[in-house]
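Enquirer: Need a 3D model of the following:
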Amino acid sequence: MPDDVEAALPRAVALSWGVAERPQRGPKRELSIERIVDTAIAIADSDGLAAVSMSRIAGDLGFTTMSLYRYVTSKDDVLALMQDAVCDVPIPPDDEDDAAPDWRQGLREWAMASIHVIEAHPWFPDIPITGVPLMPNNLAVLDWGLRVMRALPLSHAEKMSVALLLSSYARAVGIVERDMRLSRRDDAPPQNGEAFVAALGELVTPERFPDLAPLVGSGAYVDDGSDGQDDFAFGLERILDGIERYVAAREQGEELSPAPERPEAVPNDKTVREASKARREAEKALREARKRERETIERARERIQRETEKAAREAERRGR
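Expert: Presented below is the predicted three-dimensional model:
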């Protein structure tokens, strides 16, 4: 491997690819990059990512902190290598004989792999994303996703956009599911008990939250898993529906509308916040006025109905 390749790569990336020069180990070969990374992963799995430090890793291994720096230049190197190590997931073999692979099922499995990594290593999404994937296991997973889309009539850029869409969705749901699991620990305050749900129902009134209140009242807002709804699977299928529609349009040669430009961000300004607050208050007043209008109309109808029935009874008596 040319020296300029190693020089062009960050230290952790060069280490992951095996193109970085490694220090000579002692006669017992007690310390290595692999042992450092495995120990860091064990610490994070047990105590969270915040517990991972060079001193903690060295202590667990029985070495001095300075000895680690013969192998890695910083904690950031360790974090990057940890991230790549846990991305060494089982990848289905490439079945080139399959003329019409089920790309939906393939992408479904590809997206689920991200969820499985977060389930096994809850700290995984806490490692910041600092750029495009460069590590071998990360790139192997990306290559798997692109292989699933090999036969689709999409450009390279479109395939990358699909991969980003699905991986971002899986990552976001994985974080939410992880945090929800943590909230259900024995020492966490209950957020799905009957008392909690009843209290929430008192606060979320139809007058203030006209569309949310019925959902809270139905019990669907507090997800305890009893409704049989898999939120990840539901969202994933809707995304795949959209991709399938896009692919079909490509195959039929339909003109597709270009993606619109992103709207400008709302200025973080006091006058804008005050205007937004005034709008919300006006919308609330409008909802209340409409409610009073509906109630007045309903009372008028009831009054007319009573008067009509009374007139009919009087007419019936006179007819006798």
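
Enquirer: contacts, neighbours, all on C-alpha from now
Expert: Will do.

Enquirer: Arg56 is in contact with Lys75, correct?
Expert: No. With contact defined as Cα atoms under 8 Å, Lys75 does not count as touching Arg56 (11.2 Å).

Enquirer: Compare neighbour counts for the two and give me the winner.
Expert: Using other Cα atoms under 10 Å as the criterion, Lys75 and Arg56 rank with Arg56 on top: 17 against 14.

Enquirer: just checking, next helix/strand downstream of the helix or strand containing Ala248?
Expert: For Ala248, the element it lies in under DSSP states H and E is helix 231-251. Counting by DSSP H and E, the element after helix 231-251 in chain order, helix or strand, is helix 270-319.

Enquirer: Which elements pack onto that following helix?
Expert: Applying 3 or more Cα pairs under 8 Å, 6 or more residues apart in numbering; DSSP states H and E, we find helix 270-319 packed against no helix or strand.

Enquirer: how about this one, so we can line them up?
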Amino acid sequence: MGVRVLKGGMLTTVQDLGRTGYQSQGFGVSGVMDVRSFKIANLLLDNPENEAVLEFTLMGPTLEFTSETIIAITGGDFQPQVNGKPIKNYTAVYIHRGDILSFRGARTGSRGYIAFSSYLDIPVVMGSRSTNIKCSIGGYKGRRLMDGDYVGFRIKRRYLPYYLSRTLDLDEFDQDEVTLRVIMGPQDKSFTTAGRKTFLESEYTVTSEFDRMGCRLEGPFIAYKTTSDIISDGIAFGSVQVPSHGKPIILLSDRQTTGGYAKIATVISVDIPKLVQRKTDHKVRFQAVTVEEAQQLMQDELHELQEFRKQIYQPCKEVLDCRLVAKRLTKLFQD
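Expert: You can find the predicted model right below:
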């Protein structure tokens, strides 16, 4: 009862929201790159918010199902297919035993997510099922999925609660240029006034050096006052480091726990999905916001997710009425 990996894709790993509380011991958080797409995938299946999914990059896996289940695919549009027939993103799809899920290629975005109603049978390590490839812990044997692997399910769950619609009409990653909102600091004072102005007013290009650890950008030199070196301190998801070459590097899920380069800013949580779904040569700009504005934007996103749930799941009067009728008929026949 599970999925057989016929093709592992370029980088397919098991991820959830990450392994928190261990950075002081040198263990990175890991976890999904695009938290928004991850949450929507689980929402579509009425899964627990932190249920593990498969995250894939640039090229999706090919999976054969050995039992029935329900899946939802979110993130970039990789043109998913079941048995060679197209299926929709952001939709709960019933899967039969023997079905084969495959992907044609990334039409938009660069990362996708597959959630399962039957829950992946992956052990919890230090509070998370996320894969930390560097440390070879968590996920499936601490590594990416490869051809021939088999991932089981934990439960049999082949139904969903009452719903109005199983589909959300979303396609969020078709832009070649995005503006990332940032909170300046914690070491923005290490840079000159002109350097900070360059950072906020210039256009940067996503380079090929872009993985789960970070994204290196190419663009105008960001001038610092004396040196970009600092005493190493902790690194947050979305920290923008500027080493001595003066070009920003945005640190992501598999970032190191500490770093010794000055951080000019941090990308706010709600905008990180915009970045991680970019491709090489896409353009990025930065816009400074306050902590209060970032907090309000996060509240707005949580409210939006609640509205999505209302669109999908609501008690359906007709279904409830049918159940009452069935009970009355059963009682009538028993009498």
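
Enquirer: What TM-score do the two superposed chains give?
Expert: Here the TM-score for the pair of chains, by TM-score structural alignment, normalised by the length of the first structure, is 0.21; 115 aligned residues with a Cα RMSD of 6.7 Å.

Enquirer: picking up where we left off before, against which helices or strands is the helix holding Ala248 of the first structure packed?
Expert: helix 156-183.

Enquirer: List the buried residues in the helix holding Ala248 of the first structure.
Expert: Neighbour counts over helix 231-251 of the first structure (16 or more other Cα atoms under 10 Å) mark 232, 236, 239-240 as buried.

Enquirer: swap in stretch 283-296 of the second structure?
Expert: Going by neighbour count (16+ other Cα under 10 Å), the buried part of stretch 283-296 of the second structure is 283-286, 288, 294.

Enquirer: Helices of the stretch 1-150 of the first structure, start to end?
Expert: Applying DSSP state H, counting those that start in this stretch to the stretch 1-150 of the first structure gives helices spanning 3-8, 11-17, 33-47, 54-61, 65-68, 75-86, 103-120, 136-148.

Enquirer: can you pull the buried residues of the fourth one?
Expert: Along helix 54-61 of the first structure, these residues count as buried under the neighbour rule (16+ other Cα under 10 Å): 54, 56-58, 61.

Enquirer: Can you tell me which helices and strands it packs against?
Expert: helix 33-47, helix 65-68.

Enquirer: can you state the direction angle for it and helix 75-86?
Expert: Note on geometry: by axes from the mean of the first three to the mean of the last three Cα atoms, to 10 degrees, helix 54-61 of the first structure and helix 75-86 are set 60 degrees apart in direction.

Enquirer: now helix 54-61 of the first structure and helix 33-47, what's the angle there?
Expert: Using the same axes, to 10 degrees, helix 54-61 of the first structure lies at 100 degrees relative to helix 33-47.

Enquirer: who touches helix 54-61 of the first structure?
Expert: 36, 39-40, 43, 64-65, 67-68, 75 (Cα atoms under 8 Å, 6 or more residues apart in numbering).

Enquirer: Which of these sits closest to Leu107 of the first structure?
Expert: Ala40 (30.9 Å; Cα to Cα).

Enquirer: That closest one and Gln83 touch, don't they?
Expert: No. Under the criterion of Cα under 8 Å, Ala40 of the first structure makes no contact with Gln83, lying 10.6 Å away.
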